[in-house]
Every structure is written in structure tokens, then in C-alpha cells.
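K.L.:
Here is a sequence together with a model predicted from it:
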Amino acid sequence: MKLQYAVGIDIGTQGTKAALFSLDGKKMSEAFEKSNLIYGGPGEVCQNAEDIYGSVLRTVNALMKKSGVPPKQVAAMGIDAQMAGIMAVDADFEAVGPYDSWLDTRCEPYIHTMINRAGDEVIRRTGGPVTYTHGPKILWRKAERPAEYEKAAKFVLPGVFVAGKLCGLKAEQAWIDYTHLHFSGFADNRRKVWDEGLLSEFGIEKDKMPRIVSPWTEVGRLTEQAAKACGLTSGTRVVAGCGDSAASALGAGIVEKDMIYDVAGTASIFSCSTDRFTPDLETKTILFSRSVIDGLYTPLAYIGGGGLCLRWFLEQNGRDYEYWNKQAERLEAGSGGLYFVPHFSGRTCPNDPGVRGAYWGLSFHHTGAHMYRSIMESIAYEYAYYYSILKRQNPQISPKYIYGAGGGARSAVFSQIKADALGIPYRPLQEADTAVYASAMLAAYGTGLLGDLKAVMKAPLREEVYLPDKERYEIYHKNKEIYVNLLEALGAFGEKERGE
């Protein structure tokens, strides 16, 4: 019987999604399970590792039942997952403690430790500034949970934990794929190796770090037990997989240089592909991540809760997105001099916990529509700021379009605002969830079922193209500078409040 299907799994912050695809890209079925985020003491956000593993078993089993596809026809499986959090496994690949989410901020003191001792060197080597990512989280575990640190054989990502359990692996077989290295704190991203100088500087044993592999590397096959739980056959092949942002960009067709990609979801993520590795030592804002496509980089920056701010507004004021989008469309660019700050949990890019959410410039003529539109404009100002940094580093970047995914890309007014703020046409993708498709095709490629990964990553676009308006661009260009100054002032105010 010919093998002709692949499973893609996306372990996101909000939940686990799995989908089954034929090798020509047709989605046969899908399933979703909401995450169980555990909010403990101050700054604590984690997940039970077995909950994550169980969610994968259940979603894959559900989609197989829906699909009607014989299990023997499913050849391979690929997994992408949350990128900035970290967890640990013992020698037998059992979880040591919970998965510390990227939302968990308990490691903040160790961010300062890393910045003070080698902040610029971390950026130069890894491509990413020190923030709530692997390095500080591992240092936190070593200092605050020494028994767990001692028991940890390898530090791994949640997608790796799941794949290792599915395949019955030992810790010595653990891996990290290269799309995560900008978050690692200890890697030489350009060379794709662990940096022994950084590991030594912070007292982290190299043997606790997993091997670094390409995302399509085959890492194992489903055990009898895992296959039964998934509704598949033992021997189904599993590849290393990649980070969820990397999978999302790959599935959106970001496979060549000079392509801007916007993820307008829970987080607001902006990236622009390039073939040059130029870490952001000046502003420490851009995370210089690797694409799944080797030799291509997708430097990015993001607002931790960009889309959540719009949801928050609806929760406070009622009505739905359609209503408020129509109200916002009637207003002039600039929201009548009103500015919004979307950093409800602190600014991430660059890391500045002193910046918090705010409205600035409110007057009696402002309405709810002004307040709603200013949220969208604040995200566009952030994107314009990120893009200006990339252009300084890489003057040759010349993107033709902004490619938009996520729920926010379905908003005409939001799409137009972004086109106007950056001066680049905006093209929404037809499919909002591109990560599961990319992970499935990555599995097919890694197991030899597909010969050209780039060729199948041509995401269909919607018919709408939002062209930038020159006058609105000039307004937004001026407002962006005011907005950035406002962020800096709020950061300074936050430091004063904390007595720093």
C-alpha cells in the first residue's frame, strides 16, 4: 500500500493542533486541544510535560478517526512547538519538573546576570538578545531548583520531549534544531555549534545540552505503544521538527530573501528574510533567527500580546471585531493624536519590563473608535520601528510585499494601516494556520517522500492587496518617532518606580 500522508503537529501556547495532509498539500482532517497553562506564584507560568505529551496523542488519534485514512498510509510526522521556553529530561527521557513557558518571568534576575557579564557577546554569537529564553531559564533552574538541575540529563524543547517520548528515545539521543539557536543563550548560531566560551562563562555543562540538527533530520519511529495511542502504525517516521514561528514562516512561503512576514495573532510577530547574519548589537531589539531553509535568516521582533490587546478592548467595551473595524475605518490616520502602548506584560523587543500598557494623549473628543484604532496603529508603529532597524543593518533589503497570516490579517483596516505605516503593499494569506502544514511537509521531505521543500511552500494568497498611501505614510512615519520616544519615557518611568 503506497504511503502518501504526513501528520503535522503544532504545540502552541494556547493549545495543540494536529492535521493530516496528503503529499499534494490537501488537508484531510484536523484536531485541536486547549492548553492547560498553570499560573503559580509571581511570574510563574508553566505546563505539565505529560499534559503536553497527552495532548499530542489525543489530537492525532482524533484526526485519524475523522480522516478515514488507513493508518498504514501515514508515513511520517513532524512537530513544531513553542520556542523560548525550556524543560529538562532525565537519562530515560522522562520530564524533570514542568515545562517553563516563555511567558514565565521568574528568570528575570538571571537575565540581568547574563546581560551584565556577556550581553553583547550573547547577541554576537546567538543572534538574540537576552530575555525570557533558554539561557536565563537554565540559570534559574540551576540556582533555584538545584535538585532538578542535577537530575537533568539534557535541556530540551517541548516538541523534542514529545517526539522523544513517541519514539522511545534516551536523553543521549536528544536534539535541538537550528531554528531555536537565537533563543539558546549559549550557541554559536552562525556555525551551528554550542559555544564553549559562553557555557563556561555561566557554568553550564556542555553535556547537558543536546546535539544540534537540521529540522528535517529523522530522529526515530513511533513505538508500538505510542502508535496505538495515536491511531497510527509503529514504525511511522518522525523528524526533528522546528520552532513554531519558523514553521509558520515556512508554511507561509517565506523561503527566499527580502520577504516580510506578519503573524497577526495572539502575539504580533514581524520578520523579514535575509541571507546575511547581522546581529542587532545597537538596539538589542531584533532576534536573528534561522529559517528552516539553510542559509536563510528570518530576523524578527514581536509584541508578546499584540492581538490580546484588541481582545482586551472588546472584553471591556462589548461588540465584536467587525463592528469596531467599521468604526475605525471612518477615522483619519493617527487616531486624532491618540497613542496606545500594547506592552501589558512589559516590552519584549528590546527587553524592558518597565514599559507597561497605556493610552497617551486622550482628550474629550476621542471615542471608543479612536481607542480601538490606536491599538492597531501602535502595532504598526512597532513594525515600522523593527523594519527601520533591519534596513540600517541590511540596506539592500527590498521587499515587494508584506505577507500576512493570523486572525488580524482578515481585517481590512488593520492590513491597510500596516501597508501605510511601512510603505509596502500588504497581502493576506488564505490560510491562517501555516505551521501544521509546514511541519507535515517537513516530515515528508525529511523521510524522502518529497524532493524539493521550497517548491511545496507556496502559500495561496487572498485576492485583496492593500496598497500604501503616501500621505498616510508620512503621517505614520512622524508618529512612529513620537511613539518610540514614548516607549523610552515609559521605560525610564518604570525604572524610577522600581527604584533602579
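P.N.:
Arrived safely.

K.L.:
use CA for all of it now, contacts and neighbours both
P.N.:
OK.

K.L.:
neighbouring contacts of the helix or strand hosting residue 31?
P.N.:
Per DSSP states H and E: residue 31 is located in strand 27-34. Contact with strand 27-34 is made by 14-22, 55, 59-60, 62-64, 66-67, as judged by CA atoms under 8 Å, 6 or more residues apart in numbering.

K.L.:
dropping in the other structure now:
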Amino acid sequence: MIRRERGIFFVYSIGLDIGTTSAKAVLYTANNEEICACEIAYPLLKRKVNYAEQDPDVVVDACFTVLHHVINKGQIQGKDVSLVALSSAMHSLIAVDQNGKPLTLAITWADNRCAPFIKTLKGTSQGRHFYENTGIPIHPMSWIGKIHWLRENERSVFKQAYKFITMKEYLCLRLTGHYVVDHSMASGTGLYHLRKQAWDKDVLAFLEISEDKLSSLVPTTYELPPLTAEAQALLPVGTDCRFFIGAGDGVLANIGADALEKGTVAITIGTSGAVRTLVDDVVTDELQRTFCYALTEGKFIAGGATNNGGMALQWFIDQFSKGMQTEANGRSIHELIIKSAANVPAGSEGLLFLPFLNGERAPFWDPDARGTFFGVSMHHQHAHFARAVMEGVLYSICSVVNALKQSLGTIDRVQASGGFARSPEWVQMLADIIGQDVSLPPSHHASALGAVLLAKHAIGELDMFTAAKTEKKEQALLFKPNLQHTEVYQELFAMYERLYQKLETEFSAIAAFQSK
């Protein structure tokens, strides 16, 4: 039965996910079943060494266009979409002027330009104080480093900035003309006091900015004000369609992947990767290995993110696999690479890859870390390197899993999502490396689904803490670890962690050389 509220039939809903390299729109039925999904890619700009930026207007245009595409693909009428809910990659920073025009590109989580300052701050008592209050490790992804860099290196931009906002805030500004940020996205900036649920006055004083330079804080259940006439004219939905602000993509992935119970973690690998679990209070780590984000009042997401997920495999394909031809059945080059890697024995016959192509976040939080192949021998072929890259991404995930276990105790259930979940071979490697069952929900678009479920939770349509269960759990695929492979991986994973420790000093040296 279709429910009616405020004169709106709950027929279709859309989860709009603003990613690092693409915008995705997923269309759902009234019962939250996925109908179809569309994606529009945009570049991650690398203008200089250690830079990683987006063009804000290109991203917004992609978001508007992908909504048109998903409605057309679903063969529905835009007026029948009653709800659009937002998800977004976290940590991006845009300085805008008084007219809302960007003064900078969007400086993403992958941008390491402020690394020298961050290395200085991280080991101080002040750095620890900031981490304990905000739950965000001292790392270039944090706005502390980004805004400090602007203050010291782009003084005119720093002074001219009317607001500092995330990519999702810029989209909301283009939609409504209002500056608002949900508590989840705010908690990813490093400027938000988790326990006070407010902007952190100590951090703001340190950065020499006032609170009016930041958007107004709103709950993750917040419904956006009516759209501007300009935005409405560009969108394919009716004037009755309701837009909800949602949360960060990682927080929402736990909702969409049914990872809201104690002892359950969501492992997401898209461009980057992350391991997250729901907690009832703010959780920080003595070694500052994990983050903590706001979800809703009294609920938080603890975990750790890695810089190099699907990005690492894409790099390998772009740099070393362009000459490969797709097979006659039309499979993509990604499928061919993964299939060839699956034919290589577990452990890549002694070839290890440290996947730190873009520095690393959890658990090392080292922007100077660099990618490394170790153990290269004459018998290693292209497929060995491909598998080593895939395994290296999962070794980094495993190191975060272990850090969470040390902080929070045992992990009983693992839910996987993200682009890597399209590959059964890669998911099986994950089960083998962590030595635990891995459950794969029917859809790998966990963040988009989580955004829709959170919005419907906000209006009383459902309870998000139970909505992703029942039939979704029955439909999930279960990957059990091959214990012989797990034994191989345990030996190699120990070597992987030792390699990082041994190379840490040299990573700093080579990073300094590359920055000359």
C-alpha cells in the first residue's frame, strides 16, 4: 500500500551519492527495492604533487544530470519521485565568497598539501586535545590542515572567504540558497566537538576563524528548504519532491548495509576504503588510529578509512594494462584483470604490494607513505601484480579491522559494500585475508540506500535500525574464508605490517624528494 503524507504519495525515492570521482543516483520503489542506478564520472584534479581537487560546479552539474539519467533509465515520470536523499564523501573544503562563488576548487580528503604542518601538529599535546574532542585524527584530510594551509599560503583567499563549506554544502547552496551542514558531515571536518555537538571553539581559535565562517548545524534527518526557482528548473522532479540532507557516505553505508548492531562492521571499498561500526558513545583510540563521526543523537560511527581502495586497481589498469583487449563477450578490462588475478595463487606467490599511492590514513595516518612492490622476482607476471594490488588494498583494510578489534572488542559480522563488491573474487579475498565470513547485501549502493532509509526514518515512514534487515539479510550472499588461504595471508600480512615500520623513515625521505 502506498502511504500518503503532506499530500505526497511515497512512490519512488532517489539516493544521490556525491563521490570522489563520480555522482551516483539510485532509484528505489516505495518498498526500498532498487530499480536502477546511474553514474556520471568527473575528474579528480591533480594540478600539483600532493594536490587532489574537484571542480565544484562540474560536480553539481553531474548531480543534476545524473538525476535526469536515473529517472529516464527507470522509465518513470519525475513527478512521481517524492523524495531525494543526499550522501557525500567527507572532508572536502571549498572557500566561497559572499555571493556563494567558489574561491577555491574543492580540496578533497585525498589532498596532502598540508602534510608538513600536520606532521608537526600531530605529536603535540594540542594535536591530541583536538583529536580527543573532535574524533578526527590529525591528518591532511582534516580541515585543520586545509584551512591553516590557506591562511599561510593563500592569505587573500583566506581573508576573502565568506564561508568554508563541504562539497555537499555547496550542492545544498545551489539547491536552496541556504548554508546548512548536517552533524555527520560537520564531524568529518575536525572542527566539530563531538560531545558538545557544536563547532569546537578551541580549534576555531587556533585557526583564527569565527563560527560565522561555517554553516548552520542541522540534524542528519533535516529536510531542506524549498528549492530555488533556478534549481527547480534544472531538475527533473516535481515541486512537491522533498530533499533531505542525509549524512556522510561512510555513516550512511552502515545503515544501507545493515551494520547497526554491536559487533557488526561495514567494510566499504570504493575509490578509498573504510571499516566502520555503530557505537552509543564517542570512542577515541589511545594511539589515534580510528575516527568517530556523528550519526544521529546518541549514535556514532567509529572506524578507520584507507586512502587507497579501488583507486589503486584503477591506477594499475591505467598505467600498466591499457594494451589489453576485452574479450569477444564484451567484458570490461576490469573484469579481465580481476579474472586473471583470480588464477594466481593466494599471496601472489610472494609478491607484496603496499598500496599507499596517495599516502595513507588509518591506521598509520601517514601522508608520506608511498606505494611499494616487494618481493618482485622473474616468475612474477602481469596477473601476479594485479592480484598483489588487490591483496594490498585488503591488507590495509585488515589493519583497520585489527585496530577496531583492539579498541572495541570482537567483530561478529562483516557486511561488505562499495564498487569492489561487484567482484566476487575480490570479496572472497577479503574473507580469506580477515579470516571471517563476509556478507554481501543484494545492492552494493549502501550509501545511497542508507540516505533513503534515513530520510524515511526522519518522516516516520520506517525505523532505519530495522529496515535493512529481514528479507535483505536472507538475500545476502555469504563468503566463507578458505582457511588454507587464510594461513598464507596471516604470514604475509605480518610481513606487510613490518615492511611499513621498516620503510617509514624512507617514505618521509622519498616524499620530501618528490615535493622538491
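P.N.:
Cool, got the structure. Only a predicted model underlies this, so the values are computations on that prediction, with no experimental measurement involved.

K.L.:
follow-up on the earlier one: give me the mean deviation of the strand holding residue 31 of the first structure from the second structure.
P.N.:
Per the superposition on the second structure, strand 27-34 of the first structure and its aligned residues are separated by 3.7 Å on average (mean CA distance after the TM-score superposition for the first structure).

K.L.:
downstream neighbour of that strand in the secondary structure list?
P.N.:
By DSSP H and E, the next helix or strand past strand 27-34 of the first structure is strand 38-39.

K.L.:
counterpart of the next helix or strand after that next one in the second structure, which residues?
P.N.:
Moving toward the C-terminus from strand 38-39 of the first structure, the next helix or strand (DSSP H and E) is strand 45-47. Strand 45-47 of the first structure lines up with residues 52-54 of the second structure when matched by TM-score structural alignment.

K.L.:
so how far is that stretch off the chain centroid?
P.N.:
Put simply, stretch 52-54 of the second structure sits 15 Å off its chain's centre (CA atoms, centre = their mean, to the nearest Å).

K.L.:
How about stretch 457-467 of the first structure?
P.N.:
Using CA atoms, centre = their mean, the mean C-alpha position of stretch 457-467 of the first structure is found 21 Å from that of the whole chain.

K.L.:
Can you pull out the residues in contact with it?
P.N.:
Residues outside stretch 457-467 of the first structure that contact it (CA under 8 Å, 6+ apart): 250-255, 415-416, 419-420, 424-431, 438.

K.L.:
Now with 10 Å, please.
P.N.:
Residues outside stretch 457-467 of the first structure that contact it (CA atoms under 10 Å, 6 or more residues apart in numbering) are 25, 249-255, 401-405, 410, 412-420, 423-431, 434, 437-438, 441.

K.L.:
Sort out for me which of those are in helices.
P.N.:
When DSSP state H defines the helices, the subset of the contacts of stretch 457-467 of the first structure inside them is 249-251, 412-420, 437-438, 441.

K.L.:
So how do I select the buried members of these in ChimeraX?
P.N.:
In ChimeraX syntax, the buried subset of those is picked out as below (16 or more other CA atoms under 10 Å):
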select :249,250,251,412,413,414,415,416,417,418,419,420,437,438,441
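
K.L.:
now, which of the ones in helices among the contacts of stretch 457-467 of the first structure sits nearest residue 218 of the first structure?
P.N.:
Nearest to residue 218 of the first structure among these is residue 441, at 13.1 Å by CA to CA.
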